[in-house]
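Asker: Provided below are the primary sequence and the corresponding predicted coordinates.
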Amino acid sequence: MRAEDLLPDHLDQGQFNGTTVRKGTVGAFLINARVLTDAGARDEQRQQAEQDIVEALPALKALGLFEILQVRDEALRRLCEGR
């Protein structure tokens, strides 16, 4: 399956397991994860990245992301698991 098969260019979001997921959610998670795990990131950047990750968790879980991929960073993994 290709990205355009899942969400064609003319659509910005889709329903997955009863949750609305915007196009770009997984990409944004990856960028925020990099910021959150970057020791050189400013506190404001890290706080915003954490907030954005928490807000995206329902969509990421609806996609089944964490059923397939394991987060290696322990603190990020705990955040994604809700601990």
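Answerer: Good, I have the coordinates. Numbering: from 1, shown residues only.
Asker: When you work out contacts or count neighbours from here on, use the C-alpha atoms and nothing else.
Answerer: OK.
Asker: check which helix or strand covers residue 79.
Answerer: helix 74-81 (DSSP states H and E).
Asker: those helices in this structure, which residues are they?
Answerer: Along the chain, the segments classed as helices by DSSP state H run 3-6, 25-36, 43-63, 65-68, 74-81.
Asker: Name the surrounding residues that touch the last one.
Answerer: What that stands for is helix 74-81. Helix 74-81 is contacted by residues 33, 36-37, 53-54, 57, 70-71 when judged by Cα atoms under 8 Å, 6 or more residues apart in numbering.
Asker: of these, closest to residue 16?
Answerer: Proximity of the contacts of helix 74-81 to residue 16 was ranked by Cα to Cα; the top entry is residue 57 with 13.1 Å.
Asker: Compute the number of surrounding residues for the nearest residue to the closest one once chain neighbours are set aside.
Answerer: Distance criterion Cα to Cα, 6 or more residues apart in numbering; nearest residue to residue 57, sequence neighbours excluded, is residue 80 at 6.8 Å. The number of residues packed around residue 80, counting by other Cα atoms under 10 Å, is 19.
Asker: One more to weigh against that first structure:
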Amino acid sequence: MRAEDVLPDQQNQGQFNGVTVRKGTVGAFLANARLWLDEASGDAERAVAERDMLDALPALHALGLFDIVQVRDAALHELVLPSAR
């Protein structure tokens, strides 16, 4: 399967398990995770990245991302996959 099979070029979002997911959600999450994990990032940058990652969680769970991909960093894992969720 190719990216355009999931969301055609002219389509910017889709419904997955009842959740609207925008094109680019997974890529944005990865970019934010890298920034959040980077020790050179400032507190304000990390706070924005954290908020954006948390906002994306319903879409990422609807896609089943964490059923396939394991978050190896313990702090990031606890942020995005705490046992209470």
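Answerer: Perfect, I can see it now. This structure is a prediction, so every number in the text was calculated from the model and none was measured.
Asker: From residue 5 of the first structure, how far off is the residue nearest to residue 57 of the first structure?
Answerer: Residue 80 of the first structure sits at a distance of 27 Å from residue 5 of the first structure (criterion: Cα to Cα, to the nearest Å).
Asker: Pull out the buried residues from the helix holding residue 79 of the first structure.
Answerer: Neighbour counts using 16 or more other Cα atoms under 10 Å place 76, 80 of helix 74-81 of the first structure among the buried residues.
Asker: Pick out the residue nearest the middle of the first structure.
Answerer: When Cα atoms, centre = their mean is applied to the first structure, the residue found nearest the centroid is residue 29 (3.1 Å).
Asker: Return the residues in contact with the aligned residue in the second structure for that residue.
Answerer: Matched by TM-score structural alignment, residue 29 of the first structure corresponds to residue 29 in the second structure. Listed by Cα under 8 Å, 6+ apart, the contact set of residue 29 of the second structure reads 52-53, 56.
Asker: Tabulate those residues in a markdown table, adding columns for distance to residue 23 of the second structure and neighbour count.
Answerer: Below are these laid out as a markdown table (distance: Cα to Cα, whole Å; neighbours: other Cα atoms under 10 Å):
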| residue | distance to residue 23 of the second structure | neighbour count |
| --- | --- | --- |
| 52 | 15 | 16 |
| 53 | 15 | 23 |
| 56 | 12 | 18 |
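Asker: between these, which is nearest residue 15 of the second structure?
Answerer: For those, the nearest to residue 15 of the second structure is residue 56 (14.2 Å; Cα to Cα).
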